[in-house]
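Novice: sequence plus predicted model, see below.
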Amino acid sequence: MHVADEAPRRVTIGDVAALAGVSRAAVSKVVNGTGKISPATAARVQDAVRKLNWTPNAAAVALRRSRSRTIGLVLSRPGALEIGATSSLLISGLESVLAPRSYGLLLYLVDHTADDETRAYRTLAEDRRVDGVVLTDSRYGDTRFALMRSLGLPAVLIGTPADGDPVPHLDNDPPGAGVDDAVRHLLELGHTRIAYIGGPDDRVQARARHEMFDATMAAAGLQPVASIATDYSPESSADRTGRLLDAAGTRPTAIVYGSDPMAIAGVSAARSRGLVVPADLSVIGFDGLPIGAWLDPPLTSVHRDAVQRGRAVARRLLGLLGEDVGEPPPLDRPHLLVRGSTAAVR
């Protein structure tokens, strides 16, 4: 009995896009000669078309006509009031690149569950509400990168993926940069009893900062008073700060925090115990938010340019979509802003 061979699968626009390393929309632009496209991108697409012997059909033309010219950003926050200053600056950077090129930004807020995120991304992709998405808050065991590939949704991560995932991304080099400068600043002021309170260890960025803190302390021959992983909420920061300050005989003289809001909550916890910042406790935040300059005392903080990060990731994503925007420049290394919340140990 003879069984007929299975018919070969027809090459699709998705196959061409995958081989060229671009979006399906970019392939459509090249094939149809519409819109702006960089010569390098066009050459990759044309080479992939030749290698796969692909010819466009009506579906490819329909794809070109159905572009939304919208970029998606899904944030795991319980509500708009919880977006935070850093995310607002990131959005400002995104808009500064997208708006002049007639792209919109669709902000999607979801609860802190993987299922809610997955539903959000599937909705955006299947309803063709967006042409691509910006990803934030890289996690260990992150399933979003594989999900984007299965949905055929172009995506760029602002941060570093775990386990070498090939998702397009950009970040500071190294990801924990700036925390080492904060520790060295405290060492120069004579502090040796230093603690760190940062974000959760399932976040790639948070763990990188913890590791940078521990490594810088070890290089100085010192053991941290504590290196604490918690969530980024001010409430958790105040609680863990209070426990450190209440511990007999091991109170730190300085604390480095994983964000400015955490540091501000830490100052409040110290004051509620009768301590004076920086006379009794030096405090350093992370992000360098403008509001820090107006606190009493002004907050010493590691400044990381969130607006620049937003601009860079927008340019990278538009490049994947076939827009001729050029490569984003390398991100500036975070640097320490020395203000009034740190002083020599007494």
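Specialist: In hand now; what should we look at? Numbers count the residues shown, from 1 in each chain.
Novice: make it CA atoms for all contacts and neighbour counts henceforth
Specialist: Noted.
Novice: next, count neighbours for G326.
Specialist: Residues contacting G326 under the criterion other Cα atoms under 10 Å number 11.
Novice: buried sites along stretch 27-42?
Specialist: For stretch 27-42, the neighbour count (16 or more other Cα atoms under 10 Å) marks V27, S28, K29, V30, V31, I37, T41, A42 as buried.
Novice: distance of the third one from T250?
Specialist: The reference is to K29. In this view, K29 and T250 are 64 Å apart by Cα to Cα, to the nearest Å.
Novice: on that earlier part again, ok, the buried residues of stretch 27-42 vs L98, which is closest?
Specialist: Among these, I37 lies closest to L98 (Cα to Cα), at 16.0 Å.
Novice: before we go on, here's another structure to hold up against the first:
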Amino acid sequence: MTSRADGRKRATISDVAAGAGVSRSAVSKVFNGTGHISEATTARILDAARELGWSPSSAAVALRSARTRAIGLVVYRSRDVVEISPISSAVIAGIESVLSPLDFGLLLHVRDRDQEDELDFYRRLVSANRVDGVILTDSVVGDRRFDVLHELRMPAVLLGTPAEEIPLRNVDVDPPGAGMESPVAHLVRHGHTRIAYVGGDEKRVVAMHRRRAFDAAVADRPGIDGIAVETSYSANEAAEETLRLLRSPDRPTALIYASDPMAMAGMRAAKLDGFRVPDDVSVIGFDGLTMGEWVEPQLTTVRRDGVLRGRAAAWEILDVLGAAPGERPVLHVPELLVRGSTGRAPDVP
């Protein structure tokens, strides 16, 4: 325990925070010159610091000056695909909109979904002191990234929901499977009783929660027959599953997909196979991408604000670092955007 020359205990940042009636991060923001603290609160913090004889230690100042002012982000793509998905692009735009005005950079890495390779990547980031913190996405069951980053003492937040309790903050809507109730209700109101969900890989937590939400929405409605199939989120698999479902004896009259690109692939496959959308089968996507307005018919979709999700994740990691600007962004429950690809259920045997 450190003491002053007169024998009294040396004040700490926690003492200043308690004396001013604020959080430690607020004290840090005032003395670091980051974030937005009101003049009245700043005055209280400075008064408390003077009364306690506290100032940031030289070691702390040195640590601040060593900051990289960069945040790391890994996004994934399949081995045979070069481009980043549209929803990932929206998230990146949201992150940049928060980081850039504060002169923080984004260190972006596009990688295959290989957890061992990614863990090595984070270890290299830490050893080279290349970022101040990282934003994690796409949580999976048995995800080891959280414990590894905690052990490495690397500040991190998860955009999404983990499968189990983790030693890091996370940002997501509540409940994590939100957005599945509205498309099911919409289809039921239009007379559909056979509804299929073409979902993603359920090792990914978001896919698992969406499948559970779909099952629950169907179970809450007696007389509705629901079927869920799992894919790798690829457009090719979505098209294949669409044809398999529509060629079955008890074919569904409506299809909900885990993403808009999957829905567009499924809609095209159905039309090439002789099915009319929405006369023979209704189609709903998920994400609310602008490209859904440029297909025929226009795609009914569950709109999820990727830019806002990126902003929320960026704010959260900056808050961990004591540099968050303004108010915390609030995520909205995904909403159904009705367009031309859904209609009344057809008469089927």
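Specialist: Alright, I've got the coordinates. What you are looking at is a predicted structure, and each value in this text was computed from that prediction instead of being measured.
Novice: any idea what the TM-score is?
Specialist: Superposed pair, TM-score by TM-score structural alignment, normalised by the length of the first structure: 0.84. Supporting alignment: 316 aligned residues with a Cα RMSD of 2.9 Å.
Novice: looking at the buried residues of stretch 27-42 of the first structure, which one is closest to S96 of the first structure?
Specialist: The shortest gap between S96 of the first structure and any of those belongs to I37, at 20.2 Å (Cα to Cα).
Novice: pull the number of nearby residues for whatever residue of the second structure lines up with A85 of the first structure.
Specialist: Under the alignment (TM-score structural alignment), A85 of the first structure pairs with P86 in the second structure. Using other Cα under 10 Å, P86 of the second structure has 16 neighbouring residues.
Novice: ditto for E327 of the second structure
Specialist: E327 of the second structure: 8 neighbours (other Cα under 10 Å).
Novice: all helices of the stretch 51-200 of the first structure, in order?
Specialist: For the stretch 51-200 of the first structure, applying DSSP state H, counting those that start in this stretch gives helices covering 58-65, 85-98, 114-126, 144-151, 179-188.
Novice: deepest of these, which one?
Specialist: Mean neighbours per residue, mean count of other Cα atoms under 10 Å, is largest over those for helix 179-188, with a mean of 21.
Novice: and it, what does it pack onto?
Specialist: With contacts taken as 3 or more Cα pairs under 8 Å, 6 or more residues apart in numbering; DSSP states H and E, helix 179-188 of the first structure sits against helix 204-219, strand 254-257, strand 300-303, strand 335-337.
Novice: distance to L75 of the first structure and mean neighbour count added to the ones you listed, as a markdown table?
Specialist: Output for those, formatted as a markdown table (distance: least, Cα to Cα, whole Å; neighbours: other Cα atoms under 10 Å):
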| stretch | distance to L75 of the first structure | mean neighbour count |
| --- | --- | --- |
| helix 204-219 | 16 | 20 |
| strand 254-257 | 22 | 28 |
| strand 300-303 | 22 | 26 |
| strand 335-337 | 26 | 20 |
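Novice: can you show me the strands along the first structure?
Specialist: Assigned by DSSP state E, the first structure shows strands spanning 70-76, 104-110, 132-135, 155-158, 169-170, 194-198, 226-229, 254-257, 282-287, 300-303, 335-337.
Novice: turn those into TSV, including distance to A60 of the first structure.
Specialist: Formatted as TSV, the strands of the first structure follow (distance: least, Cα to Cα, whole Å):
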stretch	distance to A60 of the first structure
strand 70-76	19
strand 104-110	23
strand 132-135	17
strand 155-158	20
strand 169-170	27
strand 194-198	47
strand 226-229	48
strand 254-257	50
strand 282-287	44
strand 300-303	45
strand 335-337	47
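Novice: out of those, the one nearest A344 of the first structure is which?
Specialist: For A344 of the first structure, the closest of the strands of the first structure is strand 282-287, at 8.3 Å, according to Cα to Cα.
Novice: quick revisit: okay, the helices of the stretch 51-200 of the first structure in JSON lines with distance to R271 of the first structure next?
Specialist: Shown next, in JSON lines, are the helices of the stretch 51-200 of the first structure (distance: least, Cα to Cα, whole Å):
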{"stretch": "helix 58-65", "distance to R271 of the first structure": "59"}
{"stretch": "helix 85-98", "distance to R271 of the first structure": "24"}
{"stretch": "helix 114-126", "distance to R271 of the first structure": "38"}
{"stretch": "helix 144-151", "distance to R271 of the first structure": "42"}
{"stretch": "helix 179-188", "distance to R271 of the first structure": "20"}
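Novice: to A18 of the first structure, which of those helices lies closest?
Specialist: Judging the helices of the stretch 51-200 of the first structure by Cα to Cα, what sits closest to A18 of the first structure is helix 144-151, at 9.6 Å.
Novice: same for the closest one, what does it pack against?
Specialist: Counting contacts by 3+ Cα pairs under 8 Å, 6+ apart, helix 144-151 of the first structure packs against helix 114-126.
Novice: how about 10 Å then?
Specialist: Applying 3 or more Cα pairs under 10 Å, 6 or more residues apart in numbering; DSSP states H and E, we find helix 144-151 of the first structure packed against helix 114-126, strand 132-135, strand 155-158.
Novice: may I see these arranged in CSV, with distance to G322 of the first structure as well?
Specialist: Shown next, in CSV, are those (distance: least, Cα to Cα, whole Å):
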stretch, distance to G322 of the first structure
helix 114-126, 18
strand 132-135, 12
strand 155-158, 13
